[in-house]
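Q: sequence-free structure coming up:
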């Protein structure tokens, strides 16, 4: 019978590969090709806000116009308020503050920044878990290494998608409460939570691989113990036979 690691580890690698691809869809959002041009976290009506486009879409590196066109420059963790000018008029009051050159409130500035960073950390450890998955094909030790790396990736990525979801849901609600239309990007959040699900399944499979190999080793040890018992029983029988032969000659 094949060891669990021999078929669980390759299956885990497939899920990890899928998770990595979906994560890169998020990171590359804002590019002109499909489905990247449909990938954004939030789309909102920003007409009438000082310095803003009529329609604004927030992606990972970019703040863009309708259809992810007319994007600004690619910047790491860009403040969400860079969609408009400093101290803008007609913007939802919950979103504006002294952060990000007087464009963004403290809450949205730090929540998005931490979510942005945790996303990269989660991607980094997911890639490490993918390469560690090849070691998992060799046995329990490899499965343990891969599972620990995958658990680390799952921890940081869970923080990332949770923060991102909270930020943009609250941001959508702020636009709606101010009388503006706003909607979440189904591609961005579909890719984000799809990557989380694939990473979660891969982590579970690595952990099952450790347990499965442990059970196999235990059952093998049990058979070995049985053979030793049989040898001892045979040895006792032989010694008893020798005693009876000596008694007969005495």
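A: Looks like it came in fine. Computed from a predicted structure; not experimentally measured. Residues are numbered from 1 along each chain as shown.

Q: contacts and neighbour counts: CA atoms only from here.
A: Noted.

Q: the chain: helices as residue ranges?
A: Using DSSP state H, the helices found in the chain span residues 4-27, 99-102, 106-136, 140-177, 186-249.

Q: can you say which of those helices is nearest to residue 76?
A: Taking Cα to Cα as the criterion, residue 76 comes closest to helix 106-136 out of the helices of the chain, the separation being 8.2 Å.

Q: that closest one - contacts with which helices or strands?
A: For helix 106-136, the packing partners by 3 or more Cα pairs under 8 Å, 6 or more residues apart in numbering; DSSP states H and E come out as helix 4-27, helix 99-102, helix 140-177.

Q: which of the residues in the first one are buried?
A: Going by neighbour count (16 or more other Cα atoms under 10 Å), the buried part of helix 4-27 is 4-5, 8-13, 15-17, 19-20, 22-23, 25-27.

Q: and if you look at the second one?
A: For helix 99-102, the buried set under the neighbour-count rule, 16+ other Cα under 10 Å, comprises 99-100.

Q: now that helix: how far from the chain's centre is it?
A: A distance of 31 Å separates the C-alpha centroid of helix 99-102 from that of its chain, computed with Cα atoms, centre = their mean, to the nearest Å.

Q: what sits up against that helix?
A: For helix 99-102, contacts defined as Cα atoms under 8 Å, 6 or more residues apart in numbering pick out 79, 81-82, 86-87, 96, 105-106, 109.

Q: pull out the buried residues from those.
A: Neighbour counting with 16+ other Cα under 10 Å marks 79, 81-82, 86-87, 96, 105, 109 as buried within the contacts of helix 99-102.

Q: which one of the residues you listed is nearest residue 162?
A: Once Cα to Cα is applied, the member of the buried ones among the contacts of helix 99-102 that ends up nearest residue 162 is residue 109, at 15.5 Å.

Q: here's the one I want to compare it with:
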């Protein structure tokens, strides 16, 4: 019963982790290819036609700043500065975004908020991949289930930090653009995938720890009962052995006495 419960928990955890990885890769690979859902996945979409050096429509993704439909993307840049949407310009952009970072395109706040969010998101992704491979044995092993749960717990921590920082950055950017009269909207696909992956990782972590604890006490009882039965069986075996030896000795002794009596009778006859 306990093994079956552990198998169910481990299998469900694997499915959830795999689903989370698919959603996370949709976000990371957004803008790479013009296909659904990658061409619809972005964190923020804004009308930047009035900003010098920017595209008419700018869409911020994980590695790129792209145009409408995630086309006309720039070069992929790790932890892409927010102001790379208007490199070489910036006139007409809200003052909240402008500063001395990212080739003098981005303010300190938006530069570091995105940088740490980008790194934590990537750390969460890598840790989740590791947890997936360690969880392959979770359906049949308490140790594997517990170890995978610990690894996935670290992944959840990193990923929570990354998604939270990204959400804070782009929600504030959305509000700043709208205050400046520039039409802007949050990307429902990117944040839907991101928070959906978070929920899947959270549930998988719980199931892995439940699988680790499933049947723990019952297994211990079975082991102790086996040891007890073995010890009892050994004791009974020893008692039987000594009884057999005692009966053999008594039989041998009675044989000797009978022989002695027969000799005495022969001598007096």
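A: Noted; the coordinates are in hand. Because the structure is a prediction, the values reported are computed rather than measured.

Q: now distance to residue 48 of the first structure too, for the helices and strands packed on helix 106-136 of the first structure, in JSON lines please.
A: Below are those laid out as JSON lines (distance: least, Cα to Cα, whole Å):
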{"stretch": "helix 4-27", "distance to residue 48 of the first structure": "29"}
{"stretch": "helix 99-102", "distance to residue 48 of the first structure": "18"}
{"stretch": "helix 140-177", "distance to residue 48 of the first structure": "13"}
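
Q: closest one to residue 54 of the first structure among the ones you listed?
A: Nearest to residue 54 of the first structure among these is helix 140-177; the distance by Cα to Cα comes to 13.5 Å.

Q: what range in the second structure matches the closest one?
A: Under TM-score structural alignment, the counterpart of helix 140-177 of the first structure in the second structure spans residues 142-179.

Q: tell me which of the helices and strands packed on helix 106-136 of the first structure approaches residue 69 of the first structure most closely.
A: For these, proximity to residue 69 of the first structure was assessed by Cα to Cα; helix 4-27 is nearest, at 16.3 Å.

Q: got the angle for the closest one vs helix 140-177?
A: Note on geometry: by axes from the mean of the first three to the mean of the last three Cα atoms, to 10 degrees, helix 4-27 of the first structure and helix 140-177 are set 30 degrees apart in direction.

Q: quick one: list the elements packing against helix 4-27 of the first structure.
A: Using 3+ Cα pairs under 8 Å, 6+ apart, the elements in contact with helix 4-27 of the first structure are helix 106-136, helix 140-177, helix 186-249.

Q: and the angle for it with helix 186-249?
A: Using the same axes, to 10 degrees, the direction of helix 4-27 of the first structure lies 170 degrees away from that of helix 186-249.

Q: show residues contacting helix 4-27 of the first structure.
A: Residues from elsewhere that reach helix 4-27 of the first structure, judged by Cα under 8 Å, 6+ apart: 36, 39, 59-61, 123, 126-127, 129-130, 133-134, 136-140, 143, 188, 191-192, 194-199, 201-203, 205-206, 208-210, 212-213.

Q: and the buried ones among those, selectable in PyMOL?
A: The following PyMOL line selects those of these that are buried, judged by 16+ other Cα under 10 Å:
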select buried, resi 36+39+59+60+61+123+126+127+129+130+133+134+136+137+139+140+143+188+191+192+194+195+196+197+198+199+202+203+205+206+208+209+210+212+213
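
Q: enumerate every residue touching residue 198 of the first structure.
A: 15-16, 18-19.

Q: residue 129 of the second structure now?
A: For residue 129 of the second structure, the contacting residues are residue 21, taking Cα under 8 Å, 6+ apart as the criterion.

Q: ok, residue 55 of the first structure next?
A: 43-47, 65-66.

Q: can you do 10 Å?
A: Neighbour list for residue 55 of the first structure: 43-47, 64-68, 83, 181-182 [criterion: Cα atoms under 10 Å, 6 or more residues apart in numbering].

Q: what about burial for those residues, which qualify?
A: By neighbour count, with 16+ other Cα under 10 Å, the contacts of residue 55 of the first structure hold 43-46, 64-68, 83, 182 as buried.

Q: quick check: the farthest pair among the buried ones among the contacts of helix 99-102 of the first structure?
A: Put simply, by Cα to Cα the two of those set farthest apart are 87 and 109, 14.8 Å from each other.

Q: measure the spatially most central residue of the second structure to residue 159 of the second structure for me?
A: Centroid-nearest residue in the second structure: residue 152, 3.0 Å away (criterion: Cα atoms, centre = their mean). Between residue 152 of the second structure and residue 159 of the second structure the computed distance is 10 Å (Cα to Cα, to the nearest Å).
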